[in-house]
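Student: requesting a structural model of the entry that follows:
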Amino acid sequence: MERPDVFSGLNHAPMSDPQFRSLINLRQLEVLRAVMRCRTTIGAAEELGMSQPAVSNAIKLAEAKLGIALFDRVSNRLVPTADAQILMADAEPLFVVHEAVQRKAWDLRTGRAGVLRIHATAELSQHLVPSVLALFMAEHPDVQVTIEAVRMDALLEGVESGSADVGIAMKPPARPNLTREVLVEAEMMCITPKGHELAGLPVLTPFDLRGRRIVGPGSASPLGAMISQAFERSSDHYHADIEARFANIVSPMVARGLGIGFVDEMTARYDKEPAFDVHRFRPRVAVPVCGLFVRDKPRARLAQAFMQHALRYMQAQLGRRDGDDEEGEVSQPV
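Tutor: Below is the predicted model of the structure:
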């Protein structure tokens, strides 16, 4: 049986024809759909949050524009005509798409959906970023996340150019176009192989490290220069026998007995049962962990939410202990 043509004379009208485009809109289709479900204008009005007269007027207007009857009144009920049923069969996919768009709009508004692009230095991308991301994704499950582990110069350029929404780095250098937001002030730690003769010392100093093989950043690097300053304060000289730029490389080498390592506090304290012993180092070498954003530009809502999770996570993991001895601290302004 052939389907009747409810748009006689308009079936070949172009979409640009105002008469064609104004026949019926999505809101009128929503009203029609609600009345078909409820079979009364009162029920449809309650479902749509409209007044009953507004629903009745919407149906009358649609019937007038279409030139067809959409409902028959039978025993105080509105029964959809065959034309109305045909129209709604074609319109139903529109509601599916519309509801999907509404859900997506809500997710974007509440931060549950979208795209977040993160650049992080290697030592933070291995432990810190995954831990923070787990907390973030629990609240934003539909967000698409891109993470790049990059060198410091690439990180700064990525945030400046907009290819990253946020950068995470330890002691990043100043850039005029970037804002550095300190999340937590960590410190450099010493790690020793299990069973090492220094294992019983909770705090190590340059004196304790004299004549011992050191694994850590070279003195020409920013972190290495800060460690060198701490050694100089104690009239000692810092030299890394095995130079390793990133802490995630230092840790496994120390675990294999290659020397005493210098790593950041996040790396040192991440594992609950590490393959090495952890010692505080004095004079204290303070290392700020920062989030980086483009200056004078609104921050992406998802990037800000990620930073809030990072702040809470790091403060919980690295909460300062009472009675910390900060004397002789070595730090540089951010």
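Student: CA only for contacts and neighbour counts going forward, please
Tutor: OK.
Student: residue 278 reaches residue 192, doesn't it?
Tutor: Yes. Residue 278 is within contact range of residue 192, at 6.7 Å (criterion: C-alpha atoms under 8 Å).
Student: this one as well, want them side by side:
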Amino acid sequence: MSLRFRQLQAFHAVIETGTVTAAAGQLGISQPGLSNLLGQLEREVRFSLFDRKRGRLVPTTEAEVLFREVDTVVRGLDHVAQAVSDLQNKQAGQLQVACQHSMSFDFLPRVIARFSQSRPDLAISFQSQYSTKIQEWVAAGLFEIGICEMPLLHDGFVVRRLHFETRIALPEGNPLAQYDELTPELLEGQPFIMMGSEHMTHRRLREAFQNSGVPLRPRVHSHLFRNLLSFVKEGMGVALLDPFAMEFDNSGGFVSRSFRPRILMDMAIITSSARPLSSVGAEFVETLLREIEPYLVAAPSKGRDGTQA
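Tutor: Model prediction:
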């Protein structure tokens, strides 16, 4: 098998943009040229990459698996190209940050914007992604700083652990808003909007209800805290959310209350122990820790899966 990077780049661009037209524009080549690259790649891998449905290219199951591997390669070369460009242009520095989703929508862009005000020549690379991918990127040197959820799946990180208290989001007008603090007993019968079964908040919420002898009533499962909050605002149930999903949402339609037993989100700022942190990166980490400090709580006691009375 003789795979060429340009073929992988074309494949990556089509999945990211959704169309051959957009992908060709992104890569600066003609549509026939891009289609030719895809055809070459399909002949090399010997399976179909896309099905055409209603005029759109839909990745096959095999293509989705391949994309996860190709994504790291393509982004890695993009970072190399950016580094070369920075050196050629003698830029003052580059900030490379990858963050899990809940902090990425409002909180972290504000921190980065304030940080960059006194650094007008700073080049910024920012990406939101799932925590497992962030760890891969930092380990591979594609990003210098990662903010991710625990657990850590790789060795070789300098780790700054973070713990945040979750809260219950209720639809506006829910009678339970009369309470300052909610418990499994008070929430009995309420439909829950929940993260997937492998997420720490799902496991810890289920444990809290089991320990209280109260049945938990899941109604909707989703993969982002922001999605959970949207379902809450639509009146479909209540949700256990980290503070960043609610703190910067000014659209209304919900209220939040404390939950007992306390359930924490365990997160970390990670950098590579194999590569020294740049001066810009070190300054940003210190800034980020100061900005996060008001949201932090003490680490959970040992022997419990993140719940505290």
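Student: what about the helices in the stretch 201-334 of structure 1?
Tutor: 222-233, 247-255, 265-270, 301-317 (DSSP state H, counting those that start in this stretch).
Student: so which of those comes closest to residue 104 of structure 1?
Tutor: Residue 104 of structure 1 lies closest to helix 301-317 among the helices of the stretch 201-334 of structure 1, at 14.9 Å (C-alpha to C-alpha).
Student: in the closest one, what counts as buried?
Tutor: Going by neighbour count (16 or more other C-alpha atoms under 10 Å), the buried part of helix 301-317 of structure 1 is 301, 302, 303, 306, 307, 309, 310, 311, 313, 314.
Student: residue in structure 2 matching the last one?
Tutor: Same thing as residue 314 of structure 1. Using TM-score structural alignment, the equivalent of residue 314 of structure 1 in structure 2 is residue 292.
Student: picking that back up, which one of the buried residues of helix 301-317 of structure 1 is nearest residue 198 of structure 1?
Tutor: Nearest to residue 198 of structure 1 out of these is residue 314 (C-alpha to C-alpha; 28.0 Å).
Student: now do the same contact list for the closest one.
Tutor: Contact partners of residue 314 of structure 1, counting by C-alpha atoms under 8 Å, 6 or more residues apart in numbering, are 183, 184.
Student: let's see that with 10 Å instead.
Tutor: Going by C-alpha atoms under 10 Å, 6 or more residues apart in numbering, residue 314 of structure 1 touches 128, 131, 132, 183, 184, 185, 186, 266, 289.
Student: so which strand or helix has residue 24 of structure 2?
Tutor: Using DSSP states H and E, residue 24 of structure 2 sits within helix 20-27.
Student: name the helix or strand for the closest residue to residue 256 of structure 2 other than its chain neighbours, please.
Tutor: Leaving aside its chain neighbours, residue 256 of structure 2 sits nearest to residue 169 (4.4 Å; criterion: C-alpha to C-alpha, 6 or more residues apart in numbering). In the assignment (DSSP H and E), residue 169 of structure 2 maps to strand 167-171.
Student: was I right about residue 16 of structure 2 contacting residue 24?
Tutor: No. Judged on C-alpha atoms under 10 Å, residue 16 of structure 2 makes no contact with residue 24 at a distance of 11.7 Å.
Student: so between these two, which is more surrounded?
Tutor: Neighbour totals were compared for residue 16 of structure 2 and residue 24, and residue 24 leads with 20 against 13 (other C-alpha atoms under 10 Å).
Student: how near is the more buried one to residue 32 of structure 2?
Tutor: Using C-alpha to C-alpha, to the nearest Å, we find residue 24 of structure 2 at a distance of 9 Å from residue 32 of structure 2.
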